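Colleague: Quick one, fold the following:
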Amino acid sequence: MSKLAGRSDRRLSRGSGYPRGIMSRTLAIVLLIPCLHVLADRATLADPPPVIADFEDFLVIEPVGKGGRSPVHTDAIEAAIVDGSWATPEGGDAVLVGRIPRIWQSASAGEGGWLTDDALRGGYALVTVDRDVAGPAILEARGHSMVYVNGAPRPGDPYANGSLRLPVMLEAGENEFIFKVGRGRVKARLVDVPRTEAGVAKTFFFTGADDTVPNAVVGVPLDTYAGVVIGNLGSKWMPDRSILVTGPGGETATSAMPAIPPGSVRKVPIRLVSAAVETPGVATFRVEIVDPGSVEPVDVRTLDVKAVEPSAPRRVTFRSEIDDSVQFYGLVPSSTVPREGDPSGGPGLILTLHGAGVDARRQAAAYAPKDFAHVVAPTNRRKFGFDWEDWGRLDAMEVLDHARRTLGTDPDRQWVTGHSMGGHGTWQAAAHFPDRFAAAAPSAGWIAFHTYGADRIEGDDDPHSIESIMARAANPSDTLLLRDNLDELGIYVLHGDADDNVPVDQARTMRRSLAESHPDFAYHEEPGAGHWWGNRCVDWPPLIRFLEDRSIDRDRNRFRFTTVSPGINAGGDWFRIAQQQRANAPSRVRGTRNDEEGRIEIFTENVARLELDLDDRAPAWTVMIDGEQVGPDAKLDLLNGRGAPAFYDRTPDGWRRRGVINPRAKRPERNGSFKDVFRHQPILVVGTMGDEEEDRVTLAKAIHDAEAFLYRGNGVLDMILDVDFDREQHPRRNVILYGNQKTNAAWSQLLADDPLEIDRTGIRFEGLEVTGDDLAVLAIRPRPDWATVSVGVVAGTGIAGMRLTERIPIFQSGVHYPDLVVFGPESIEPKTAGLQGVRAAAFFDHDWSLGDDHAVRETPKDE
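Modeller: Next up is the predicted model:
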């Protein structure tokens, strides 16, 4: 009888780090569509290092749990890792999934080095490599969701694009790699580290993969940024270094090198400066890692930048305010250059959102140049990215603002359109930001995850249950909750009636919802057309004319607006929903504004605080809210001839005029929920105050998250050890603490006076308490020294709890969390159903206290 692999009594000693065999699951729903490809600017590097090992002989096992686009999943192997009972399996060993055994079986790679097996549609592939001596190597793998290397979690390459070249530290003896695979195949190998001409291994190196590179424009001097990936093969944090870039004409620019943890990679911004080139072609830059104590550079490469004509489609790079990374967007310049003194307000701007797997420059290039507008295509942070939600949504709006500033476009002539996943992004952008666009035109777009095949969390009759809180956390993904906002702008829906990828029912559902009542709606189904029917399915002449004919009306005297989160969008030009009664439930305002009479009448739903910012079109304003005249004399007087913000709170006695909001309170600038902490140039602070194993697991989790954000979002997450962190040196930034108050020394700088307490015995927050040394906690709190930024917490109450955090999907679109969520180890047991393993969840009150919007489940429930 075979033993139950993963339930053996074999354990690793404390000094050996985590148990081997840990592996994370990340399942992604992607659109398989004809993709637009781009020939990337390539780096010139030394000859590739020799191969150490091609992975050929594996053990594979079918799925041992259930996953999806959800904050919770189950997995019997992970459960064994968390409780410390995992042991390396042999062929024929079994893993019980409930009462059903899954068997580890032998399998071998085939043509091209790919291991293909039906078990790998959600299963695992395990391989071991023996080494005589310890030392670094580089893992090159494709097709996997994630891999654990000798127990350390590393992100995978599910889209098999080859962009990840990860440093790994091999041990003397057996080294174990466990790949979680979702698409049925995986390919992996180890290659030697880069070496100098003398054969000495390099500690820091350019990976040569995944560059973010702009285009130069003929006749225009270049002064912008690129992003290149650098790896640290050493056992210590990368010391102070700089990067020297030399242009084709000898121009130089030096960029600071950020810290890179040992055995990790990160993308680094570099400045590119050169004189104008006179003809299209390639400009070559020399890039060096410079050690101030050495004459010779640490590593050298070249970077080619393609120069294009001013009228040609091109890539534009910029530094993102989200995380200080280098991002790009595609641009097709308008074919008409406005004359000096033209009173038209500048050209318009078509924001076009690409589908899954499509490059942003090629998305833009699918459009012929327009004489009335620039065509701008953001990236969603990657070709697959975040489905235009989360950081994808932030990227779209950041690109809109950057392009508007640099191109001088008319803010009243902005339109959003997109195809497939970008059609979904169009619905999302229009629904969340109706004040930013004159019209929206989705092509082959799906509405929301739950209308397109994904499960969603359903609340129950108790609005403050864990199920209801977690369901509300996901409301930003539900386009239909914001349907009324779509009435504020023109809508053109385009779809092929033979689409076998995004069913035409997605378009027809929106037609049924909008056609009867929408004041400016157009719809076209192309007979016989599938999902992609050439450039016409984005550059469709009637759709383009529809956009051109519409402008934003800033003088409407009737208004209506809905938000599910003021942190995403709080309102229009002159009003904001500053606080909600129930977090992440729809909040609505509607009413009329009469400038001649100086009268505003507003009706609200789920609004706790309202802000009005009025101008001088009336000498004084009478304000009516929910039928009640508000203010000491019912007049909002202007100050110094200009409008001044007025603040109104809902009280038990009705609406009352109040003063400026407490800067520590929840408000649009700092509203939560948890994932919001990964913006405002976040920095990860890694705890070192635990024992050896706790510190190792904590650092590995932080490295994994930083590398996962690089892969998923082309992003950077600065990282620092707690003993090196000084909050005065990192102002105006979100900070994420990895570890609890006993294991992270920076806790005392940021949360010493905060009621949140997490240690090895459990979590306590005012009246909420959950005990145990195996809990995983995600939380967001206000940063005490800055009014607009936050502190995040990724913590375990003990080593098992910290391991439990490793598989929580943070950088996955469609997965949402409230301000606080506590997971128990039963959350990943196959016998656990739904959210029964979530021990606690909360949206904090307006003052960041506990309030009544929380729930605790002390005793796990089995179903």
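Colleague: going forward, measure contacts and count neighbours with C-alpha atoms only.
Modeller: OK.
Colleague: Now do the helices in the stretch 301-450 of the chain.
Modeller: In the stretch 301-450 of the chain, the helices defined using DSSP state H, counting those that start in this stretch lie at 360-365, 391-407, 421-432.
Colleague: What of the chain?
Modeller: 76-83, 360-365, 391-407, 421-432, 466-473, 505-514, 541-548, 692-713, 747-750, 799-805 (DSSP state H).
Colleague: Reformat the helices of the stretch 301-450 of the chain as a markdown table; add mean neighbour count.
Modeller: Formatted as a markdown table, the helices of the stretch 301-450 of the chain follow (neighbours: other CA atoms under 10 Å):
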| stretch | mean neighbour count |
| --- | --- |
| helix 360-365 | 26 |
| helix 391-407 | 19 |
| helix 421-432 | 28 |
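Colleague: The structure of the following sequence is requested for comparison with the preceding one:
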Amino acid sequence: MSFTLWRGPALLLSLVVALPAPRVDAASQPLPPDSFDAPLRELWTRGAVRFQRQWLIAGPVSPEAAQRIDPARFDVGVGMPLAPDQQSVRWLPQVSWSNVIDVNALPGMAAGHVTFMACDLTSKTDGSLDLAIGSALPYALWVNGEQVHERSSPAAFTPDQDRVAVRLRAGSNRIVLRFQQSQAGPALFTLRPVPTGAVLQRIDEVSPSLDDSQPGTLLVRTHVAETRGAPVQLKVIAAGGTVIAEQTRSRGQAATFDTTNWRDGAYEIRVATSDAWSTSRVQYLPWFKGDAAAAVKRLQSTAAKAPDTSAGDTLRMLSAMALDRLGGSENQAIAPHWRLVHSPLMEFEEVELEAQGKQGRVRSDGFVRIAYRDEVDNSTQYCRAYLPSGYSRGRAWPLIISLHGFNPANPEYFDWWSVDQRHHGIAQTRETIVVEPHGRGNAQYLGIGDRDVLRCLEEASRQFSVDPDRVYLTGESMGGHGTWAIATRHPDRFAAVAPVYGGWDFRITNVSGPALAPAPTTAWQAYGFERASSFANAENLQHVPLLIIHGDADEAVSVENSRHAVRLLQRWGYDVRYHEMPGWAHEDLEQQGAIADWLLKHSRVSDPRTVRIRATDLAGASAYWLEVLASEQPGEIIRVFAEVTEPGIVSVDTTNVATFRIALPQKLRGSESTLQIVWNGERQKLTDGTSAVVLGAQIKSPALRKRAGLEGPLPAVLATPFAIVVGTTSSDARMRALIRERAQRLADQWQSWQHKPLRMLDDTQVTSAEEQKYSLLLIGGSDANAVTRRFASKLPFATSAKGIKVDGREWHAKDAVLQAVYPSPAASDRYVYVVAPTSTAGMYFWRPQLVHFVRGNPLTQFDWIIQDGRRAPPGTLDPVVSSVASGLFDATWRTRDRLTVPRDEQAAAAWTLRQMPQEGFVPAPAALQAIAGRYELFPGVVVTCRVEGSTLVVDAPGPQRPSLAAESDWVYVNPASGDSVEFIRDAAGNVTSAAIEDQGSVLVAKRVP
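Modeller: You can find the predicted model right below:
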């Protein structure tokens, strides 16, 4: 019997369950279409055992209203109302990342209210099966309108605890569940259809629970029922790891603790046992004694008085976390609401213990939130570290870095996934430290994201006893891409890596595929795509084993990307293992344990005899004992193959390498005093006996030669400590206002992306110390910004009303703006990023070419760009074409025609020319009414433009409702992002579509009824 688990239109997951069928005469039957397996056949099982992760949900509704709702009469579908008298409560799709769903975390779930969940099972024949259900909440179950099961009280969550026998009919079968919220904190739920009588693998060895309803007594139930198995060891642990009580009980028995003399505060109960194969299983139960509201208030008070340091910021973050979990008020921290704030309160206690010189977080099974100040924007960044059982500084421990995926909500740090999770299953059951960097959130682990991960590794290695030869890297989705990006740029840091459904390459698909990305038509496009490819530096992994995992049903990141990477690595003879999981999508693949076990088998190759390097920039062009210091031509690939053919003799073959350093380990040098290097066939003998030698062009002036950390392009300024410098000296009042407005827009975009304020300085207040300390984003040319004017003679570009000069070449562009990055005249390791317009209107058209402040990816590979009001035509995907000119500086920070991309001015003459609007401009009412309507951006994705007074408001999927500012009757701009929208009309003057700009690309949304 086969059935489909339904989750709304176009959201299907097919599973197969074997059920008894009537006996027939096989000889008289036609050959079934599935008599033979496909060439890539699946492993046979009797039936489905996967959990249901896709649902429709509706709620919350009051218990009184829920009693009037008859599940037998549900009309279930995406967007449909729950009931005739509940028009505002509609069915919405909900996809769980993992097997377990937290019902209390579903949208809108509220104390004492009811939520409904539904899915469909489609069966080919009539038959019976079991629904295996685990739920912490009371629930009722309907199948095809008939109530078949109900549990009226909460329970300790145990997957598969209830086995409900149900009868399915041929065709569609509707499954409906009703939950009533009855507890604070997580309320977990699972469901999976299984063959009747099937023996299921146990998910949790025991399911412990607490009962503290009797004053002075804590009752810990070890399991939901008495069962066979290893005894259960219970330890009550106070903050700092002090064990204050412990007992051992058989499974199903309860342990009673007298809490009368225990101090008030947070505790954890460690529940440990082992399975039938003697594998350790550990769980933790949180508990709090005393007045949690008072504890939250004390945390708030302490945080408010904390110093302006990373430690003080940690307390303020914990305070914000506690209030967030309580819905904004500490007065909610009453039993049982303490469960919501247990994690920040226990962390607070342990931080206080450390301030007193006592043991706090660094201990066996400890949770340490590493915090440090990032000089980029003076923000405190965090990294979660989970220490293994038995941790001590008496030995060196392996360390696994795990990178998170893209979070569309992009919340503040305290509201990100799992930031209050105090224990990690891998650290508890394997002898390894697990570290989870924040990676600056949605930053794609590039630039500041790469910087954050390496800093977290450095901080963890400083604070804990880490084995440098057993450091590993893994991650899922964006974290999988980050695994590729970081490991390939720093291969000598890692013993092995495991990217999970992450990474893409333009030759194969776009990110989600399966269609190919648009093929590059110029060398510049190809180079830009290469920089964005997750596998651009894959050759660097010669000595780093890889485990790559991907589900073949993944619609978010096409499996073709991983297949491509595997083929590359295999043909090179690299150590790669690939696990492709049939039928699995972009979800928890349940492979964390297998990944950890595989990683921990490997040790780092620290001194290999061969080094391979392929890099798109100097920052990624180093590995082991060889570092490229200068390239010959920026904008081209750097390649190195170096081999120690005999002790002290090194063969080095390169392309696009001007200078490199070799620091050969002693064991590869041998006993010879001389070092012989054969570079591209030319032999050199070096007898100075130094441990590091430099070959190639001499770097006489670091400020005038590109080098790692100071090579551009424009977005690179964000990976250095930087400040915005606002020009205030223009004689034009509107220019001054525009400069401040555009600077504030950039600061607001950073705030929305990183949730941190930027340094903003007025030009006349900048000190020489600040000039030396920061990269400076100089907003305004020499006529409008005092710092730009002070640096002007040392910069190879200038602007005037006639046009823009870049290193002697002039571009006659009216109402245009230059943005360029260049080594700072005031500091050898910092940039200046100059924004210099030809006019006030030119300032109006400035669009920072830094990063996409939603996705986090860099926007350009160029060092300088000239923009004006020309708007590329609808359908343009390459933002470069709209710029007057773009270019790279060469290795010595000079321009070259080869490195410059001018615009096709003949084609651009036909494009729409945007105009800076007159102050107070209001579009014609008739134009606004003509524009109002619905526009389909992608199939099924519709945005609505509506008029509010003289303003155009856009209703789009997501929480934002931007108001667009009018530049003319038919061109509007989003003030927050600077993206423009042009409404296209036909010959009769009717609006037919909207051309929507997204960082230079122009998408077309067709008008629909």
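Colleague: sorry, back to before: turn the helices of structure 1 into CSV, columns for distance to Arg576 of structure 1.
Modeller: Listed next are the helices of structure 1 as CSV, based on distance: least, CA to CA, whole Å:
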stretch, distance to Arg576 of structure 1
helix 76-83, 45
helix 360-365, 33
helix 391-407, 18
helix 421-432, 14
helix 466-473, 21
helix 505-514, 26
helix 541-548, 27
helix 692-713, 30
helix 747-750, 29
helix 799-805, 36
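Colleague: Any idea which of those gets closest to Val789 of structure 1?
Modeller: Of all the helices of structure 1, helix 747-750 sits nearest to Val789 of structure 1, with 11.7 Å by CA to CA.
Colleague: wait, isn't Gln94 of structure 2 in contact with Trp55?
Modeller: Yes - the pair Gln94 of structure 2 and Trp55 qualifies as a contact (CA atoms under 8 Å) at a distance of 5.2 Å.
Colleague: Would you check how far apart the residue nearest the centre of structure 1 and Ala43 of structure 1 are?
Modeller: Centroid-nearest residue in structure 1, with CA atoms, centre = their mean: Trp391, separated by 3.9 Å. Using CA to CA, to the nearest Å, Trp391 of structure 1 is found at 28 Å from Ala43 of structure 1.
Colleague: which of Gln94 and Trp55 of structure 2 has more neighbours?
Modeller: Higher neighbour count among Gln94 of structure 2 and Trp55: Trp55, with 22 against 18, using other CA atoms under 10 Å.
Colleague: roughly how far apart are that one and Arg609 of structure 2?
Modeller: For Trp55 of structure 2, the distance to Arg609 of structure 2 equals 54 Å [CA to CA].
Colleague: can you check Phe494 of structure 2 too?
Modeller: Taking CA to CA as the measure, Phe494 of structure 2 falls 17 Å from Arg609 of structure 2.
Colleague: Now do the same for Ile602 of structure 1: its match in structure 2.
Modeller: Alignment note (TM-score structural alignment): Ile602 of structure 1 maps to Val652 of structure 2.
Colleague: follow-up on the earlier one: hang on, the residue nearest to the centre of structure 1 packs against Gly713?
Modeller: Yes - contact criterion CA under 8 Å: Trp391 of structure 1 and Gly713 qualify, at 7.4 Å.
Colleague: Now for the two: what residues contact both?
Modeller: Each of Asn380, Arg381 lies in contact with both Trp391 of structure 1 and Gly713 under the rule CA atoms under 8 Å, 6 or more residues apart in numbering.
Colleague: before we move on, back to that, pull the contacting residues for the nearest residue to the match of Ile602 of structure 1 once chain neighbours are set aside.
Modeller: What sits nearest to Val652 of structure 2 in space, not counting adjacent residues and going by CA to CA, 6 or more residues apart in numbering, is Ala642, at 4.3 Å. With contact taken as CA under 8 Å, 6+ apart, Ala642 of structure 2 is in contact with Thr610, Val611, Arg612, Val650, Ser651, Val652, Asp653.
Colleague: Also Lys370 of structure 1?
Modeller: Lys370 of structure 1 makes contacts with Pro333, Ser334, Ser335, Thr336, as judged by CA under 8 Å, 6+ apart.
Colleague: now swap in His490 of structure 2 and tell me
Modeller: By CA under 8 Å, 6+ apart, His490 of structure 2 lies in contact with Gly620, Ser622, Ala623.
Colleague: if I line the two up, what does Tyr386 of structure 2 land on in structure 1?
Modeller: Aligned by TM-score structural alignment, Tyr386 of structure 2 pairs with Val332 of structure 1.
Colleague: ok, its match - how many residues close by?
Modeller: For Val332 of structure 1, the neighbour count with other CA under 10 Å is 27.
Colleague: How about Thr895 of structure 2?
Modeller: 20.
Colleague: what's the answer for Ile865 of structure 2, then?
Modeller: Around Ile865 of structure 2 there are 26 residues (other CA under 10 Å).
Colleague: Which residue, other than its chain neighbours, is closest to it?
Modeller: Leaving aside its sequence neighbours, Ile865 of structure 2 sits nearest to Ser886 (CA to CA, 6+ apart; 4.4 Å).
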